[in-house]
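K.L.:
Return atomic coordinates for the entry below.
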Amino acid sequence: MSKNLEIALLCDFYGELLTEKQRDCIVLYYDQDLSLGEIAENTGITRQGVRDSIKRGEATLLEMEEKLGLCRRYRQMYQGLERITQEAKNISLLNDNYNSSAEIERSVKAILETVKEIGE
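P.N.:
So this is what the prediction gives:
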């Protein structure tokens, strides 16, 4: 995953733990794709101040992820839900081809509905 996407995702998870200035600078830099100069102009702080806020914010986000691992766990859960969905669809296809059990089809639909609810 690219650093830009990684920091933006970490900011979604841990952004509230940053100072307001750090969060604002990171959002403007990574999400709005503004330059350091543009952010400095918009926020009324120096370009160096913007850079320092971004670097400190990045370090805080990476430290939080290292300690808490919420983003990593979220990705693992999402990948697991994708695998469960694919396997449920495979079971449904096999059921259609070999057995046509209404009970199996109901169970597959229940699994897919549960995955959808968890993923929302």
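K.L.:
Going by C-alpha atoms from here, please, whenever you check contacts or count neighbours.
P.N.:
OK.
K.L.:
out of all of them, which helix in this structure is the longest?
P.N.:
Secondary structure of the chain per DSSP state H: the longest helix is helix 70-94.
K.L.:
got the angle between the host helix or strand of R51 and helix 70-94?
P.N.:
Here R51, judged by DSSP states H and E, is contained in helix 47-68. Inter-element angle recorded for helix 47-68 and helix 70-94: 60 degrees (by axes from the mean of the first three to the mean of the last three Cα atoms, to 10 degrees).
K.L.:
other SSEs contacting helix 47-68?
P.N.:
Packing partners of helix 47-68 (3 or more Cα pairs under 8 Å, 6 or more residues apart in numbering; DSSP states H and E): helix 3-14, helix 20-26, helix 36-43.
K.L.:
how far off helix 36-43 does that helix point, in degrees?
P.N.:
Counting by the same axes, to 10 degrees, helix 47-68 lies at 100 degrees to helix 36-43.
K.L.:
one more to put side by side:
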Amino acid sequence: MAKNLEIPFLLDFYGEMLTQKQHDCLVYYYEEDLSLSEIAENEGISRQGVRDSIKRAEAQLFDMEERLGLAKRFNEMKKGIDEIVECADNINEYNLNHTLSMEVNDNVARIKTLASFLKEG
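P.N.:
You can find the predicted model right below:
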């Protein structure tokens, strides 16, 4: 069974909306890199049961993302923050080469600090 590398990312957003069994199977499979047989042994179910649970959980994650779009929105916000930082760097560069305003310099530093906070949060 081929692994979809998008699943761990979606699991971060929607994992709590899955059943505990589905969540555990996905974590074992994607994050702990256990085989279906190893998961089956740990969970006390058949290998086919593990596979079915993983497939259902993956489908649910994709469905939730399609409906809610949280992961997509997160990526868009992250990209926007990167653009804000780039603009702040450009303003700072211009300021250093032309006006040398401490106020501009301080505001650029504040923008970058806020952007860093938002990106991590």
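K.L.:
TM-score of the superposition?
P.N.:
Once the chains are overlaid, their TM-score stands at 0.94 when taken by TM-score structural alignment, normalised by the length of structure 1; 118 aligned residues with a Cα RMSD of 1.0 Å.
K.L.:
hang on, the earlier thing: could you check the angle helix 3-14 makes with the helix holding R51 of structure 1?
P.N.:
Interaxial angle, helix 47-68 of structure 1 versus helix 3-14 (the same axes, to 10 degrees): 70 degrees.
K.L.:
what's the mean distance for helix 47-68 of structure 1 versus structure 2?
P.N.:
Taken over the aligned residues, the distance from helix 47-68 of structure 1 to structure 2 averages 0.3 Å (mean Cα distance after the TM-score superposition for structure 1).
K.L.:
For the longest helix of structure 1, buried residues please.
P.N.:
Residues C71, L81, T85, A88, K89, I91, S92 are the ones in helix 70-94 of structure 1 that count as buried (16 or more other Cα atoms under 10 Å).
K.L.:
which parts of the helix or strand that it is followed by are buried?
P.N.:
Once helix 70-94 of structure 1 ends, the next helix or strand along the chain (criterion: DSSP H and E) is helix 102-119. Neighbour counts over helix 102-119 of structure 1 (16+ other Cα under 10 Å) mark E105, V108, I111, L112, V115 as buried.
K.L.:
Dump these into TSV; add distance to D31 of structure 1 as well.
P.N.:
TSV is the format used below for the buried residues of helix 102-119 of structure 1 (distance: Cα to Cα, whole Å):
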residue	distance to D31 of structure 1
E105	43
V108	39
I111	35
L112	33
V115	29
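K.L.:
quick one: which of these is nearest to I7 of structure 1?
P.N.:
Ranked by distance to I7 of structure 1 (Cα to Cα), the buried residues of helix 102-119 of structure 1 are led by V115 at 27.2 Å.
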